[in-house]
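okay, predicted coordinates and the sequence, questions at the end:
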Amino acid sequence: IKITQNIGVTFIMTGQYADAINSFEHIMSLAPNLKAGFNLILSYFAIGDREKMKKAFQKLIAVPLEIDEDDKYISPSDDSHTNLVIEAIKNDHLRQMERERKAMAEKYILTAAKLIAPVIETSFAVGYDWCVEVVKASQYVELANDLEINKAITYLRQKDFNQAVETLKMFEKKDSRVKSAAATNLSFLYYLENEFAQASSYADLAVNSDRYNPSALTNKGNTIFANGDYEKAAEFYKEALRNDSSCTEALYNIGLTYKKLNRLDEALDCFLKLHAILRNSAQVLYQIANVYELMEDPSQAIEWLMQLISVVPTDSRALSKLGELYDSEGDKSQAFQYYYESYRYFPSNIEVIEWLGAYYIDTQFCEKAIQYFERASLIQPTQVKWQLMVASCFRRSGNYQRALDTYKDIHRKFPENVECLRFLVRLCTDIGLKEVQEYATKLKKLEKMKEIREQRIKSGRDSSGGARGKREGSAGSDSGQNCSASSKGERLSAKLRALPGTNEPYESSSNKEIDASYLDPLGPQIERPKTAAKKRIDEDDFADEQLGDDLLPE
């Protein structure tokens, strides 16, 4: 039988499934065993024969385990000699072998059911139901509940949450172990859907059914954590760890709890322990780096983030965080490298785009900043500041025609933007275009409208009466002014305001005459060295000067 079994396995390895089936069918007819039955199911699965898969599953279920019933291990209270014998054989080698054989049988049956259920019927649910019915009619009745829970988990994998919930709710009246497992899964499902009241009630049911279930305790801690009671949540996580020291979820969550409580040393200790268990977990590596950052130890944070990007090299958030840390340390070149890598993998992060644009302006490569501000204007088309920056970059790099076209385009999109009109008036004046008068007239109208608006606000403030009313009116007018400025994009972001010469916000003049002065959104240009400005000095100019001893030849 063993030789025939090895022949069958060899046929499977060489892909000769028909021959393998013959070998395993021969074994199952003569001396059925679990391995041969499982391999027979695999062979039928490989050739896609549904009916034969069903028959093979029934044969696997019917394999006799040859294990004594557990009743014989129950001690009668009156016979002391029998009690001693039973105590001696409760955990002897034979009993251990029986337990192993039973566990192996359950593993084969559950694996076979999970394998064939999706393919033996029209849908996986119908297939699972068939497997459950076959198992219920066999000696493995208790496995039927595990199969049902696996069915619910398969629904979860297929994102069918409603069916998963319906399947799990059937276990509310079952025995405590199965009820606890089902309630744990239900609690987790409701937690994911942000229904914390339901999640909490099922977590309570799971804990009451099995107080030593670490998953149930962890879920109960999660529901309390969501309500903001971090100290109590930590107690449940600790209890879960006492019941099962390898419960990584509880250890991770207790680390998050300590972070919330600002007990950073204890949080770091939890995550470092977790790192020893889960060596390459990206989440754990990030949490360690984050804790070091909160502890104001950027060098350690950078070191752990470097480990993180070795595990997930395409994570744009981790790369941008590295760039941010290097920037705070004053290492602009390294910061640029990681911000650029982050931009490559995710070119829609406004903060990264803004930093790269500001970096190129700071280093006087305005033409390179253009692509980043253009990208920002695509992401936020209603923000005028990005388009103004693109135009300023063109002007800075000497491409006045492109700058003019860009300002005209901005004016078409944002006709009430005063700053854009000022740039147009200035550019048209410099180039000598006739359109200058048209833009000057528009600018004058806008200035007048602004003046009228300001007068209305002032008169409304005066008519409100009372010191309190005046204060409220003033605050209201200020906030209204700020809102209008931000809505039109006339204020720079904090990053770009930090550049030299960009400390003042855009302000329109309240004079009645046209004021075409403007503030460059990129700040004042750095003066270039005037190498050809001075007159050439003749050698004779030095004739009257006396040379010092340090300049004379030795």
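Done, it's in.

switch to C-alpha atoms for all contacts and neighbour counts from now on
Fine.

so what's the residue count around Ser328?
Residues contacting Ser328 under the criterion other CA atoms under 10 Å number 12.

now it: how far from Ile302?
Ser328 sits 11 Å away from Ile302, going by CA to CA, to the nearest Å.

what helix or strand is Ile309 located in?
helix 298-311 (DSSP states H and E).

contacts for that helix next, please.
280, 282, 285-286, 288-293, 315, 318-319, 322, 325-326, 329 (CA atoms under 8 Å, 6 or more residues apart in numbering).

among the residues you listed, which are in helices?
282, 285-286, 288-293, 318-319, 322, 325-326 (DSSP state H).

now for those residues: which two are most distant?
The span of the ones in helices among the contacts of helix 298-311, defined through CA to CA, is set by Ala282 and Tyr326 at 20.4 Å.

more neighbours: which of these two?
Taking other CA under 10 Å, Ala282 and Tyr326 do not tie; Tyr326 has more neighbours (22 against 18).

surely Ala516 touches Thr429?
No: using CA atoms under 8 Å as the test, Ala516 is too far from Thr429 to be in contact (9.9 Å).

okay, the two: which has more neighbours?
Ala516 (20 against 15).

what about the residue nearest the centre of the chain, distance to Tyr292?
Per CA atoms, centre = their mean, the C-alpha nearest to the average position across the chain is that of Arg317, at 8.5 Å. Here the criterion is CA to CA. By it, Arg317 lies 17 Å from Tyr292.

what do you get for Gln158?
38 Å.

which of those two has more neighbours?
Between Gln158 and Tyr292, Tyr292 has the larger neighbour count (other CA under 10 Å), namely 21 against 10.

and the comparison structure, right after this:
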Amino acid sequence: MRGGDGSGGEMARPMTSVRAAGYSSRGRAGMTVGQAFDPFHQGRESSAGGAYHKLEETPEEQIRYLERKVNLLIEDSTTLAAAGNLRAALEKAKEAGKKERQLSRQREQLELGDQMNLDLTYCVLFNLANQYQRNQLYQEALNTYGVIVKNKLFNQSGRLRVNMGNIYFEQKKYSQAVKMYRMALDQISNVNKDIRLKIMRNIGNAFIRMGQFQDAITSFEAIMEGSPDYHAGFNLILCYFALGDRDRMKRSLQRLMAIRPPAIEQNEDFGATLSDEPIEDHEVFDEDELRAIARQRQQAGERCIVLAAKLVAPSIENTFSVGYDWIVEAIKASPHAAIASEIEIAKAIQYLRAKDFTKAVETLKMFEKTDQKMIGTAATNLSFLYFLDGDYKQAEKYAELAITTDRYNAKAQTNRGNCYFVKKNFVKAKDHYQQAINVDAVCTEAMYNLGLVNKELGLHLEALQAFEKLYAILRDSAEVIFQIADIYDKQGNLQQAMEWFNILISVVPTDPGVLARLGDMFVRDGDKSQAFQYYSESYRYFPSNMDVLAWLGAYYVECEVYEQAVQFFERAVTIQPAQVRWQLMIASCYRRSGNYQQSFETYKRINEKFPDNVECLRFLVRICTDLGMKEVHQYAEKLARTERAKELAQAEATSGAPPRDSTPVKSSREGRPSATSREDSADGDRGLVRSKKVMIREPEAVEKIDPNPQVRRPQTSSKSRGMDADDFHEDVNSLLPE
């Protein structure tokens, strides 16, 4: 059929009652933005191309288009903020603000001011203020919030003073925060009870930060009377604790315990069958987000009760044990009776802090028969206690019990490994430490002990890896740093060892053992000036270390500064008066410095105290001969008698016959370091060979000192002065360390 206009053009669309009105299942998808409704093709051009003429957008449509763009920018800003990209979120919020201002100007130009979208303006400003606050641009956020709250056209804008108060709270301007909270409280009706209570909690927290506990009590008391809350109750107890009000602490703790936990309903299909089993068995079936939130709130409430109980137990009664007993009885009568065992554990730990191990063991042993749920925790603590007491058999027993109760208990695995460690079964100890780390990747005790056991097994590379991982967690642990440095030293990597010992000194700058160890390493490296510096620092902090005294004395002898050397040897005599070596060194220093008379007097006193010392008699004969003194014959005869007695004693000892004289003959070997000097050296390292958390002593953490060292005297310029070969040989060569 031809068109009705008779022009022979294209065929017209059939006219129907539905399609002619423009309604179809396809809708108006083919129409462009701003295209007018034209069912009769009246707007079609007469050109051969048949294109549509695009009508100009109306002002209302332009406004709606800009509003959509602003909304999209706000959505992008909030999405970026939720993803953690705060800077990009702020940029989007600023762009939304610019678009909104452009929209307002366009409304004014088109004289559409009566169509102002207040909700959009409020949303833009509120989002911008939020993004400023998230980026810690607090002043800009306050200014933006101020624009909102001062605009009377915005309904309920006064609530945003809570946000302004939060900003002041973060800035530690607590008085201004309280002012804002109270202004917000005045503008919120009593109908919104929950919001008012939350604002009152913020006011109480601000008063606590300012130290105004009585004002804080007023806010928290109002909360506990209106709608009891765990956090408000805990803060109320803190305030009464700060004021020392014992009776109110008790009452507040009872009110805190009386708060009922959120009900965690079970599924009807599984609740009846699994109600007596632990939560882990059925939470696979019954867990959902709401139930998880309820469980988290219940755990947070129980934690508040436990913390409050630990805080006030020593204060509400004359002794902490009586206080804990009162709290346990009160909890058993409350809806939170399940956590009474946890309070008993806290009581046992308090006994440990008071070093009353007997009471602690008695308290923990009660769990073997009473509470099967807490038996694993109690057994772990009992194992630790028996290990400290040296009863390794009982420690092993309770460690096994704890592992049997819960094989994923990292602390129990660590304690079991400790028992194997002291029995020197390092392979099994390593296995238990590794299991503890597999269960708890940040179990620092197991990681430290794993490094120790690898060190004992000679696996220095594995030990180093374990300690370096632990160092990433405990940056300021002196024990960990010492172990790393010690391993590098044992591997022969002297430079790395010295670097780590320098790090250790930055953590414990006054530890004499570390300073002495670093001095010894510089001696091995050939830098005696640096070694002298560290040995001097070690002597300053611990002037009784015999090895440090001997090295410093030898250093001054080598430098021919005999007056300084005498000071160190005199201190050594004070510490070890029965050791002849130090007194011989003093006399030798006087002789080397040319003070022969003082040297003679010193040798004479030594001979009176040690009449059988051959070295002293030889030098007395030598000095008397050089000075032409008449006592030379007396000392020569005494030297001959002493040497003959020594030879006879050696002959009798060789033949197996008992010596005629039961008094042992003193020899020059008495001047060598005794076991006491080794103990002194160990004391110097006493701060570095213990783990903070596990009572295992590292056998090789202290540098071993041979009680009979075969060492040479430091090279000095004595031979250059033409002295005899034995002038300073007998009393120094075997006495001074390198």
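Sure, I can see it. What you see is a predicted model; the values in this text were computed from it and never measured.

can you give me the TM-score here?
Once superposed, the chains reach a TM-score of 0.80 (TM-score structural alignment, normalised by the length of structure 1), with 488 aligned residues with a CA RMSD of 3.2 Å.

the helix holding Ile309 of structure 1 relative to helix 316-328, how many degrees between them?
Here helix 298-311 of structure 1 points in a direction 150 degrees away from that of helix 316-328 (axes from the mean of the first three to the mean of the last three CA atoms, to 10 degrees).

mean deviation, helix 298-311 of structure 1 versus structure 2?
By mean CA distance after the TM-score superposition for structure 1, the fitted helix 298-311 of structure 1 averages 1.4 Å away from its aligned residues in structure 2.

so that helix matches what in structure 2?
Mapped onto structure 2 using TM-score structural alignment, helix 298-311 of structure 1 covers residues 494-507.

and the matching stretch, what's buried?
Under the neighbour-count criterion of 16 or more other CA atoms under 10 Å, stretch 494-507 of structure 2 has 494, 496-498, 500-505 buried.

let me have the residues you listed in TSV, extended by distance to Thr218 of structure 2.
Listed next are those as TSV, based on distance: CA to CA, whole Å:
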residue	distance to Thr218 of structure 2
Leu494	65
Gln496	61
Ala497	60
Met498	60
Trp500	55
Phe501	55
Asn502	55
Ile503	51
Leu504	51
Ile505	51
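
which of those residues sits closest to Ile339 of structure 2?
Looking across the buried residues of stretch 494-507 of structure 2 and measuring by CA to CA, the closest to Ile339 of structure 2 is Leu504, at 43.0 Å.

and the gap between the closest one and Ala340 of structure 2?
From Leu504 of structure 2 to Ala340 of structure 2 the distance is 44 Å (CA to CA).

ok, Gln495 of structure 2 next?
In terms of CA to CA, Gln495 of structure 2 sits 56 Å off from Ala340 of structure 2.

what's the answer for Trp582 of structure 2, then?
65 Å.

repeat that for Val508 of structure 2.
42 Å.

quick check: next helix or strand after the helix or strand where Ala485 of structure 1 lies?
Ala485 of structure 1 is part of helix 467-487, with elements assigned from DSSP H and E. For helix 467-487 of structure 1, the following helix or strand on the C-terminal side (DSSP H and E) is helix 494-497.

please tell me which residues of structure 2 stretch 232-239 of structure 1 aligns onto.
Going by TM-score structural alignment: stretch 232-239 of structure 1 matches residues 428-435.

mean deviation, that stretch versus structure 1?
Mean for stretch 428-435 of structure 2 is 1.4 Å (mean CA distance after the TM-score superposition for structure 1).

can you give me the buried ones in that stretch?
With the criterion 16+ other CA under 10 Å, stretch 428-435 of structure 2 contains buried residues 428-435.

could I get the residues you listed as TSV with secondary structure?
Output for these, formatted as TSV (DSSP: H, G, I helix; E, B strand; the rest coil):
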residue	secondary structure
Lys428	helix
Ala429	helix
Lys430	helix
Asp431	helix
His432	helix
Tyr433	helix
Gln434	helix
Gln435	helix
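
from those, which single one is nearest Tyr448 of structure 2?
Out of the buried residues of stretch 428-435 of structure 2, the member with the shortest distance to Tyr448 of structure 2 (by CA to CA) is Tyr433, at 9.2 Å.

that closest one and Ala554 of structure 2: what is the separation?
46 Å.

Gln634 of structure 2 now?
33 Å.

which one's more surrounded, these two?
Ala554 (27 against 10).

the more buried one -> structure 1?
In structure 1, Ala554 of structure 2 lands on Ala358 (TM-score structural alignment).

residues near the residue lying closest to its match once chain neighbours are set aside, how many?
Leaving aside its chain neighbours, Ala358 of structure 1 sits nearest to Leu496 (6.1 Å; criterion: CA to CA, 6 or more residues apart in numbering). Per other CA under 10 Å, the neighbour tally for Leu496 of structure 1 reads 21.

wait, Leu496 of structure 1 sits on Tyr360?
No: with contact defined as CA under 8 Å, Leu496 of structure 1 does not reach Tyr360; the gap is 11.3 Å.

how about Gln435 of structure 2, nearest residue that isn't a chain neighbour?
Gln435 of structure 2's closest residue in space is Gln413 (CA to CA, 6+ apart), at 6.9 Å.

and the one you found? What does it align with in structure 1?
By TM-score structural alignment, Gln413 of structure 2 lines up with Leu217.

flag every buried residue along the strand or helix carrying that match.
Here Leu217 of structure 1 sits within helix 214-226, counting by DSSP H and E. Going by neighbour count (16+ other CA under 10 Å), the buried part of helix 214-226 of structure 1 is 214-225.

that one vs structure 2, average offset?
So helix 214-226 of structure 1 averages 0.9 Å relative to structure 2 (mean CA distance after the TM-score superposition for structure 1).
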